[in-house]
Structure formats: structure tokens, C-alpha cells
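# need a 3D model of the sequence below.
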Amino acid sequence: MFSLNRNNYSNTILVVNDIPGAGRVAGSINLPVLAAAQLEATILPTLILSSHAGEKGDLVRYSMGNAYQEMLHHWQQVDYHFDAILTGYFADTQQIDDLKTYLLKEKEINPNIALYMDPIMGDHGQFYAGFDQDVAHYLRELIPYAELVMPNLTEACLILGRDYKEDFRLNEIADIADELLTLGCKNVIITGAKDDRSDNNRLGFYYASQSGEKGLVVHEYFDGYIFGTGDTVASIITASRIAGDSLKDSVRLTADIIEKMIPFSISQNESNVGPIHFEPFIKEISTYFSQKKESGF
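Modelled structure (predicted):
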């Protein structure tokens, strides 16, 4: 009988995110980027959409219903397991709770399974449509099990119950990262962090870990909104950490790629609002991780 038995772990990762029928976002980005990074990626859909959630018109939203939990159960039934999990957009709090239950069961089989969280739920101080404080609470309950949490500043504030503002100083961002670490995760990367110590127009990533590693890596800021950037960032950082890179090296790699990817995407879009064009950079990503794999990650 055919079996998906995976007793020997080999860089497998479960992506928990929505799938758009059209558009470069969410699972449509995670899967090709992680594959380029030499990882075997599996998708657990949280929601199926006709396009990305911010698209105009009569957006089609197809709920996974019981299929979400049934897929998790089936993988355990046939002894199919993963080295890591990357979470993104959850459709509801029950999905978060189900994943937590699944993760705890998987840890009994593989104590080293690593959870990477992109706690997608808001930006610019506000929840995205359909999200509320209950979602923030459930994501907070998942954080103690995470190897790495990658919120933007809005999401970090929503999780912690902090007031949001557009002009956080670097020392305040450091305090936010430290508070997230007290929830029990091993590492934190806050995206969209600015360096108020200089006047240059740059932003990037503030990172901190339980081991004391901390710092800021910035890249050039570009005027425009490129959707799918967060999914790309989360995928590259996660792959880099799995490959053994330090937090600093992970965000440096990501910043270097994003600094080229965003202006290229702006040049390809009809306005400064549009999708990220990651495809021309797949070869660069693949080359980097192929070399890492040859060195034994």
C-alpha cells in the first residue's frame, strides 16, 4: 500500500496560509520561494480566494470548513510529518487552535519541529477586515511554541495590547521585541522597523533572541505599496534560518533581495500599488540555498 511515511526528516515544511486563485500573495508566493530554497513545501490551505483579499469586486471566499482539520488528521494517520511549519493568514481562531493541538502532537514524535509565525492580522495600527482581538489572543497563545515570530509593528502591538503609533523610536521597538520574547518564543524579527538615529530614508528588520542576539538591518525605502512583500520576506527568512543562518544573516539576505525586488516590481506595475514580482529572483534564491545545501544544511 502506498504510504507517505517520512520517518527520516529531510527539510520538509508545512505552509499554513490562504491560496489565491489569482495574484502573487500568500501560498502562491510561499511555495515557489521555499522550493527555490531547496525545501519540500506542503500547503495546508486556510482559505481559498479568487484573488488576494484586498482586491476589488465580488471576491470569492471558499472556507475550508472541516477539511482543514481533516487534512492534519490524515497526515498523522499515514505517518507524514514535517521538520518545520510556517504560518500566515488564518481564516478563524479555530484554525489557530487546531494547529496548536496538531503541533503539540507532532512534538511528541519530533521534539525539534520548528514553528515560524508570520502573524498576519493588521497594518498601520488597524486590524485587517475580518480580524479582531480574539485572533490576536489566539496567536499570542501560539507564540510560546515558536522558533521565530515575524510581526510588523501593528501586529506586535495588537498581540501585546500596546498602543500603536507611526513613529516608534528604535529603543521602543527593542522594548516591543523584548516583550514578545517574554511570551516564550526563541526569536523575534519585527518588520518595517525604522532607524530614528539617522535622517536617511531606510527601514527594515529589528531582530532579537533569547540568547541575546539583537540588532537592526535596514534597506532603502521605496514609495509604493507592493502586496505580497510580507509573504516573500517570511519565506526567505524562514528558509535562511532552517539553513542555519543567524538572525542577522537571515535578515541581511532578505534585505538585500527585497531591496532589488521592490523597485523592480514598481517598474513592472501600472502604478506604485501592485503585486510583487518575485519570479526573476528565483534563480538568485535558488543559487544561494543550493550552495548552503551543498555545504550540509
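# contacts, neighbours, all on C-alpha from now
Will do.
# how close does the closest residue to Y221 other than its chain neighbours get to K293?
Among residues not flanking Y221 along the chain, R202 sits closest, at 4.9 Å (CA to CA, 6 or more residues apart in numbering). To K293, R202 is 32 Å away according to CA to CA, to the nearest Å.
# these two: which is more packed in?
R202 (17 against 14; other CA atoms under 10 Å).
# distance of that one relative to D123?
According to CA to CA, R202 and D123 sit 18 Å apart.
# please apply the same query to T287.
To D123, T287 is 33 Å away according to CA to CA.
# ok, now M150?
Taken as CA to CA, the spacing of M150 relative to D123 amounts to 13 Å.
# and these two? which has more neighbours close in?
Just comparing M150 and D123: by other CA under 10 Å the higher neighbour count belongs to M150, 26 against 15.
# ok, that one - contacts?
Y116, M117, D118, P119, V188, I189, I190, T191, A234 (CA atoms under 8 Å, 6 or more residues apart in numbering).
# please generate a structure for the following sequence too, so the two can be compared:
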Amino acid sequence: MIGCKRVAAIQDLSGLGRCSLTVIIPTLSAMGVQVCPVPTAVLSAHTGYSEFVIRDLTDFIHPALEHYKRMGTHFDCIYSGFLASAEQIDHCLEFFSAFPDALKVVDPVMGDDGKSYATYTGELCKRMGELVAVADIITPNITEAAILLGEDYPANPLGSSDARSWLVRLSEQGAKTVVITSVNLAGGGMHTIGYDKATNSFWKIRNDYVRGAHYSGTGDNFTSVLIGSLLKGDSLPIAMNRATAFSELNVKITYSYQQPWTEGLMLEGQLPWLTSYQQLDDYSIL
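Predicted coordinates:
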């Protein structure tokens, strides 16, 4: 009997507000993937709430890694997301080095809507580039892509040629596969775009999200489904399609209940969708 795939998720854990591990664990579990959390911090609620309580767990990450190495643990994927310090980035690099055969996925969480997060200094953004350099797959949003490339946030929609250029330039930093979310393409609205260096192929999927609906953990939702699909053998455009469709479903349902953005996506009732049949043919060549 073949066991399920195993992912080490180096992420924070928030008690209130669906994001990071509280999104990653149920999403990947529903797809038949085992999630082994490596918590970077524990919070009473995510940082979008006021007066949250936090316990930093940076000192936990390295001993956890050493324990896994002593046990001869196998991981099919190492997945990093929001990181709060240069030391945490160092620990992620150690994880990547310790499991060279694992798929290395970096969601370079640094900002959104054209601005970097307050906790991300220029130095920390630069260090994130070190993770990107050794990743197999990166999933920045358009803001984070601009930061990694040293570009201004695009004030106008990107043409297809510019979009392909951004994807290739990001792949030249190290990743074999690049997926950028929240890209406003000229003449086509919001898209997710992707590039597979091995086949030199470019893909796009239109985002049918609710305008103005932003919820915490949406990026975690997207990247988790992308990982689960790829680990199960889906092609890049199929995985992008599945991740986009599931994110759209969750955003629309959450918006219909007029939930505050801090609560995150109401994904619990939609998890069965991940194991049902879907006709995924919304992707096209970029």
C-alpha cells in the first residue's frame, strides 16, 4: 500500500482568523496529503486583529529539524510561508538543505496591494530572495513579484509580453516553476499566471473573484491546493485551475455571508469539493 504524501509546513498558527496552518492543514488533508506543522509562532488571533497575543517559536524550528533528521523522516515537500525574522529564513534554508529530494515551495509572503507589510524591512525582503533562489516553486502575488524583481508595483495592467518577462525573470532567480497571483492583465481582468521552465510554457487563468472581497488566508488556500494537486501528479495548468477554482468558491461563499475579512475564508463546508470530480479547463496559454 502506498502511503500518502507528506508536507512539512513551516508556518505560524493562529487561534482566530483562518490563515497559515489553520488553512493549510485542513486543505491538504482533504486532498489526502499529510501535513506536518513546524510552527514558527503561536498567536491568539492573526495580526489583523488588535491586541493579539503571540509566542515566538523560532527556537523550536532547528531542534525539530534535528529530531526529524535523527528519525530518518521523509518529506515529499517543504512549504514555507510568512516568516518574521532572518533567523527563521535561516532555519527554512536548513530544512531545504536537509531534504534535498523534497519539493521546495516558497510562498514569499511580504506584502499586498502594492505595499510591503510593516514587519518586512528591506533587509528581510532581500533575505527572502535567498529562499526563492533555492525553491522549486514560488507563488508570489503581484506585489511580492515586484519586490523580488526590484520593480515598481504596476500602476497599469500588464501586457502579455511583460507578464511573460516577469515570470521568466523570477525563474532566473532560481525557481523551476513560478506562479503569480492577482495579476491585472491588459484587456483581460485579474488573472493567475504561471511559468514552467522545463517546458518553457506560460499559462493564465482568469480570476472570477468578487470585486473588493479580500480575506485573510486566501493565498494560503491557493498555494495549498496547488501543492496538493502537483503532489498528486497534476500538470501545472490543471493545478493552477484547481487552486483558482477552489479559492473562488470560498471567496464567493464567504462574501455571501458578509463575513469580516479577518475571519478568513469559510472553507470548512467546501472541503469535499477537493475530492469530487471537476472539469478543469479554464486555463489558456499566456
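# if we can go back for a sec, so which of the contacts of M150 of structure 1 are in strands?
Y116, M117, V188, I189, I190, T191 (DSSP state E).
# counterpart of the second one over in structure 2?
The equivalent of M117 of structure 1 in structure 2 is V106 (alignment by TM-score structural alignment).
# mind listing the strands for structure 2?
Under DSSP E, structure 2 gives strands at 6-16, 34-45, 54-56, 77-80, 103-106, 111-112, 115-116, 137-138, 177-185, 189-196, 201-206, 284-285.
# the third one vs structure 1 - mean distance after superposition?
By that I understand strand 54-56 of structure 2. With the two structures superposed, strand 54-56 of structure 2 lies on average 1.0 Å from its match in structure 1, counting by mean CA distance after the TM-score superposition for structure 1.
# which residues in structure 1 does that strand align to?
Against structure 1, strand 54-56 of structure 2 falls on residues 61-63 (TM-score structural alignment).
# mind listing what whichever residue in structure 1 pairs up with A163 of structure 2 touches?
Using TM-score structural alignment, the partner of A163 of structure 2 in structure 1 is I173. By CA under 8 Å, 6+ apart, the contact list for I173 of structure 1 reads A193, Y206.
# switch the cut-off to 10 Å
I173 of structure 1 sits next to L153, A156, E179, I190, A193, K194, D195, Y206, Y207 when contact means CA atoms under 10 Å, 6 or more residues apart in numbering.
# my read: the third one touches I143, true?
No: proximity of E179 of structure 1 to I143 does not meet the contact threshold set by CA atoms under 10 Å, at 11.8 Å.
# who has more neighbours, those two?
Comparing E179 of structure 1 with I143 by other CA under 10 Å, the one with more neighbours is I143, at 24 against 14.
# what's the closest non-adjacent residue to the more buried one?
Here the residue nearest I143 of structure 1, using CA to CA, 6+ apart, is C185, at 5.6 Å.
# what's the match for that neighbour in structure 2?
In structure 2, C185 of structure 1 lands on A175 (TM-score structural alignment).
# that match is in contact with E130, isn't it?
No: using CA under 10 Å, A175 of structure 2 is not in contact with E130; the gap is 11.1 Å.
# who has more neighbours out of these two?
Between A175 of structure 2 and E130, counting by other CA under 10 Å, A175 is the more crowded of the two (23 against 15).
# and the more buried one, what is it in contact with?
Per CA under 10 Å, 6+ apart, neighbours of A175 of structure 2: 104-106, 131-138, 168, 195-197.
# most surrounded residue in the residues you listed?
Highest neighbour count within the contacts of A175 of structure 2: I138, with 29 neighbours (other CA under 10 Å).
# hang on, that residue packs against G174?
Yes: using CA under 10 Å, I138 of structure 2 is in contact with G174, at 9.5 Å.
# what sits in contact with each of those two?
Common neighbours of I138 of structure 2 and G174, counting by CA under 10 Å, 6+ apart, are L131, V132.
# before we move on, the earlier item: list residues touching both of M150 and D123 of structure 1?
By CA under 10 Å, 6+ apart, M150 of structure 1 and D123 have these common neighbours: A156.
# and the helices in the stretch 1-150 of structure 2?
Per DSSP state H, counting those that start in this stretch, the stretch 1-150 of structure 2 carries helices over the ranges 21-30, 58-71, 86-98, 122-134, 142-149.
# measure stretch 16-23 of structure 2 end to end?
So stretch 16-23 of structure 2: terminal residues 11 Å apart, CA to CA.
# re the thing from before, go through the strands of structure 2 and name the closest to G269 of structure 2.
In terms of CA to CA, the element of these nearest to G269 of structure 2 is strand 6-16, at 17.6 Å.
# which part of structure 1 lines up with the closest one?
Counting by TM-score structural alignment, strand 6-16 of structure 2 corresponds to residues 12-22.
# check the offset of that stretch from the chain's centre.
In terms of CA atoms, centre = their mean, to the nearest Å, the centre of stretch 12-22 of structure 1 is found 11 Å from the chain centre.
# buried ones in it, by neighbour count?
T12, I13, L14, V15, V16, N17, D18, I19, P20 (16 or more other CA atoms under 10 Å).
# what's the spacing between the second one and L103 of structure 1?
In other words, I13 of structure 1. 13 Å.
# joint contacts of the two?
Contact criterion CA under 10 Å, 6+ apart; residues shared by I13 of structure 1 and L103: A84, I85, I113, A114, L115.
# ok, the alignment partner in structure 2 of I237 of structure 1 - contacts?
In structure 2, I237 of structure 1 lines up with L226, judged by TM-score structural alignment. With contact taken as CA under 10 Å, 6+ apart, L226 of structure 2 is in contact with 28, 139, 179, 220, 234, 236-244.
# narrow these to those in helices?
Mapping those onto helices (DSSP state H) picks out L28, D220, L236, P237, I238, A239, M240, N241, R242, A243, T244.
# which one is I257 of structure 1 nearest to, not counting chain neighbours?
F281 (7.8 Å).
# what's the local residue count around the alignment partner in structure 2 of the one you found?
Aligning on TM-score structural alignment places F281 of structure 1 opposite Q270 in structure 2. By other CA under 10 Å, 13 other residues sit near Q270 of structure 2.
# identify the residues contacting Q270 of structure 2.
Q270 of structure 2 sits in contact with T27, F246, L249, N250, I253, where contact means CA under 10 Å, 6+ apart.
# and the residues you listed as TSV, adding distance to G150 of structure 2 and neighbour count?
Formatted as TSV, the contacts of Q270 of structure 2 follow (distance: CA to CA, whole Å; neighbours: other CA atoms under 10 Å):
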residue	distance to G150 of structure 2	neighbour count
T27	33	26
F246	31	18
L249	33	18
N250	32	24
I253	36	16
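# for those residues, which one is nearest G48 of structure 2?
Nearest to G48 of structure 2 out of those is N250 (CA to CA; 19.5 Å).
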